[in-house]
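**Q** All I have is the shape, not the residue letters:
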């Protein structure tokens, strides 16, 4: 009887641990390379216009603006680089503050792929800020993949809003 109860408990624990929808990948070190690879599981959409960064996200509570990415990419565009320059200027003027950089994706692709892509996006933003002179020790990154969308709709406009690196002041 005891072996059966232990077996059921272990099985329940394994099922519960394997079904978490709130998974995240966290990194505090810089990763090398920020190129993206195409995934055969992802379709090729039209490229919508990129939203602006500052204050865009409903969770934005401070002067650090979000940066947005193209579909299936962790490459910084011109607008993203400009927003990161503004963020680095604020961080340079507020040296006692740090930032958590959250990598987010739209809902297309597998959960595992999107967690990895979100991590690359956060790492790319972090690496760019370090190149602009922000100390790496003041920056932390985490990937939420598709788990925390800004806009839950399933269209080009919503997907563009969700492909971002979001900044939280620490």
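**A** Done, it's in. Keep in mind that this is a model prediction, so the values were computed, not measured.
**Q** all contacts plus neighbour counts: C-alpha atoms, from now on.
**A** Noted.
**Q** what residue is smack in the middle of the protein?
**A** Among the residues of the chain, the one closest to the centroid is residue 103, at 0.6 Å (CA atoms, centre = their mean).
**Q** Can you identify each of the strands in this structure by residue range?
**A** 25-27, 67-68, 99-104, 139-145, 164-169 (DSSP state E).
**Q** Just name the most buried of those strands.
**A** Of these, the one with the most neighbours on average (mean count of other CA atoms under 10 Å) is strand 67-68, at a mean of 30.
**Q** Need the residues that contact it.
**A** With contact meaning CA atoms under 8 Å, 6 or more residues apart in numbering, strand 67-68 is reached by 50-53, 79-80, 83-84, 160-161, 163-166.
**Q** Those into CSV, with extra columns for distance to residue 120?
**A** Conversion of the contacts of strand 67-68 to CSV gives the following (distance: CA to CA, whole Å):
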residue, distance to residue 120
50, 19
51, 20
52, 21
53, 19
79, 18
80, 15
83, 18
84, 16
160, 17
161, 17
163, 12
164, 11
165, 10
166, 13
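**Q** Residue 124: which of these is nearest?
**A** The nearest member of the contacts of strand 67-68 to residue 124, counting by CA to CA, is residue 165 at 9.2 Å.
**Q** and stretch 161-170, how far apart are its ends?
**A** The first and final residues of stretch 161-170 sit 23 Å from each other (CA to CA, to the nearest Å).
**Q** what do you get for stretch 54-68?
**A** With CA to CA applied, stretch 54-68 spans 11 Å between its terminal residues.
**Q** which stretches of the protein form helices?
**A** 2-18, 78-93, 111-131, 156-162 (DSSP state H).
**Q** Comparison target, given below:
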């Protein structure tokens, strides 16, 4: 039993180190590196989305009313990135708190990309984005059995268009709640 506790502690510590490593910024090699900083600055404003929280039960409805961050179910990412941006950590912390308090709730994290890149690359990038959100929630105490991930790559754009405005809305992970 003692060994199991140490293994869990080690796993949480390892995940924390991975998340800390993912938070560091690295350089990009593409030609848009000079404009990426400007794009990220313009995207730092968190965009509230319509709620996807299923409020069929009284507890879920009360939780959604008590914490408006639960209304935000979209996490945006930078170009060709799968690291969490700091402005979305409070949102994910609120969802983690909700999931810990409601073990009957389950969540599918859907990874999405913009239209640039190959289909295969975008599916892999969408998966990395969804897995990043999942790992963050697990580190916050959410049971892995409550979480699933799926990648849609570029197949389900939130906004149609071939410009930075549309692309920035399509680089995302969506949180989709289901009841068990």
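**A** Sure thing, it's come through. The structure displayed is predicted, hence computed values, not measured ones.
**Q** tell me the most buried of the helices of the first structure?
**A** Using mean count of other CA under 10 Å, helix 111-131 ranks as the most buried of the helices of the first structure, with a mean of 24.
**Q** Could you tell me where that one falls in the second structure?
**A** Per the alignment by TM-score structural alignment, helix 111-131 of the first structure matches residues 119-139 in the second structure.
**Q** which non-adjacent residue is nearest residue 129 of the first structure?
**A** Leaving aside its chain neighbours, residue 129 of the first structure sits nearest to residue 88 (6.1 Å; criterion: CA to CA, 6 or more residues apart in numbering).
**Q** counterpart of that neighbour in the second structure?
**A** Residue 88 of the first structure maps onto residue 96 in the second structure, by TM-score structural alignment.
**Q** wait, what's in contact with the alignment partner in the second structure of residue 49 of the first structure?
**A** Mapped onto the second structure by TM-score structural alignment, residue 49 of the first structure lines up with residue 43. With contact set as CA under 8 Å, 6+ apart, residue 43 of the second structure has these partners: residue 168.
**Q** one step back: please list the residues outside the match of helix 111-131 of the first structure that contact it.
**A** Here stretch 119-139 of the second structure makes contact (CA under 8 Å, 6+ apart) with 12, 15-16, 19, 77, 80-84, 92-93, 95-96, 109-114, 116, 144, 147-154, 172-173.
**Q** again with stretch 91-110 of the first structure
**A** Outside of stretch 91-110 of the first structure, the residues within contact range by CA under 8 Å, 6+ apart are 39, 41-42, 114-115, 117-122, 125-126, 134, 138-149, 154, 158-160, 162-170.
**Q** and it, how far apart are its ends?
**A** Terminal-residue distance, stretch 91-110 of the first structure (CA to CA): 34 Å.
**Q** if we can go back for a sec, tell me roughly how far the match of helix 111-131 of the first structure lies from the first structure on average.
**A** Compared with the first structure after fitting, stretch 119-139 of the second structure deviates on average by 0.3 Å (mean CA distance after the TM-score superposition for the first structure).
**Q** what about that stretch, distance to the chain center?
**A** 8 Å (CA atoms, centre = their mean, to the nearest Å).
**Q** repeat for stretch 158-169 of the second structure
**A** Worked out by CA atoms, centre = their mean, stretch 158-169 of the second structure lies 18 Å from the chain centre.
**Q** equivalent range in the first structure for it?
**A** With TM-score structural alignment as the criterion, stretch 158-169 of the second structure aligns to 150-161.
**Q** Residues contacting the matching stretch, please?
**A** Here stretch 150-161 of the first structure has contacts from 45-51, 57-58, 68-71, 105-107, 162, using CA under 8 Å, 6+ apart.
**Q** For residue 165 of the first structure, give me its contacts.
**A** By CA under 8 Å, 6+ apart, the residues touching residue 165 of the first structure are 66, 67, 68, 101, 102, 103, 104, 118, 121, 122, 125.
**Q** The third one and residue 166 of the first structure, how far apart?
**A** Same thing as residue 68 of the first structure. Counting by CA to CA, the gap from residue 68 of the first structure to residue 166 of the first structure is 9 Å.
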